[in-house]
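Peer 1: model the following, please.
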Amino acid sequence: FYSSSKQSPIPLKVKLSVTEACTEFCALDGRAFEVIKGDGFKNLAKALFDAGQASNKSSIEVTDFLPHPTTVRIINFVNILTTLLDLMHFQISRN
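Peer 2: Next up, the predicted model:
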């Protein structure tokens, strides 16, 4: 596998565990391996990392942090609708 020549502040065991989890994510969910380079995936990883650091409880399951797919769908729909309404308002105000 690809190995960087620079020293990482992350222990090798942790790095390998994350690499394996990313590989499983792509394979199990049918995602392209390139997805882990995307800004969206990085934002998700950072949010989960920050949430884990903020909650000093080992009894919390990772699924407790994850929203229901319907919640994500509704937020996406509202964002699209807001964008369309903004565009319509822009078009009306130009005429």
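Peer 1: for the rest of this, base every contact and every neighbour count on C-alpha atoms.
Peer 2: Will do.
Peer 1: residues near Lys15, how many?
Peer 2: 13 (other CA atoms under 10 Å).
Peer 1: likewise for the one 4 residues further on?
Peer 2: Thr19 is flanked by 12 other residues according to other CA under 10 Å.
Peer 1: tell me the secondary structure at it.
Peer 2: helix (DSSP: H, G, I helix; E, B strand; the rest coil).
Peer 1: following up with a second sequence; could you model it the same way so I can compare the two?
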Amino acid sequence: MAARTAEIKAYVVPDVKAEAAEVYARWGMSLSDAINVFLVKSIDAGGLPFDMRASSKPCYDPASVLPVDPRWGASVLPVDMDDEEDDVYAQLVR
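Peer 2: The predicted model follows:
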């Protein structure tokens, strides 16, 4: 393998960098290693090496949503978003 001497500079959110570093450290990789793997796989795939389409699965916890009320249609609002001032949620769960 050729020496890795080319430099890439990127700006990321500090928390994202720290969490990603933790993820790759579990695999024994540095962020530099992970980025190199990403770039090589991008070349192999001729683009992004993963699917960017949205998941067809719901992105919420079904236990945390209000029940479906036919008068209002299907509701997927989290229960913890209840605003006591407008009483909308109380009307939905009557």
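Peer 1: TM-score of the superposition?
Peer 2: For these two chains in superposition, a TM-score of 0.32 is obtained (TM-score structural alignment, normalised by the length of structure 2); 51 aligned residues with a CA RMSD of 4.2 Å.
Peer 1: which strands and helices sit next to the longest helix belonging to structure 2?
Peer 2: Among the segments of structure 2 that qualify as a helix by DSSP state H, the longest is helix 31-45. Packing contacts for helix 31-45 of structure 2, counted by 3 or more CA pairs under 8 Å, 6 or more residues apart in numbering; DSSP states H and E, involve helix 14-25.
Peer 1: and the helix it packs on, what's buried?
Peer 2: Neighbour-count burial for helix 14-25 of structure 2 flags Ala21 (criterion: 16 or more other CA atoms under 10 Å).
Peer 1: what angle sits between that helix and helix 31-45?
Peer 2: Angle, helix 14-25 of structure 2 to helix 31-45, by axes from the mean of the first three to the mean of the last three CA atoms, to 10 degrees: 80 degrees.
Peer 1: who are the packing partners of helix 14-25 of structure 2?
Peer 2: helix 31-45.
Peer 1: mind listing the strands for structure 1?
Peer 2: Assigned by DSSP state E, structure 1 shows no strands.
Peer 1: quick one, helices of it?
Peer 2: 12-28, 39-54, 69-94.
Peer 1: if I read this right, Ala34 of structure 2 contacts Glu22, doesn't it?
Peer 2: No - between Ala34 of structure 2 and Glu22 there is no contact under CA atoms under 8 Å: 11.6 Å.
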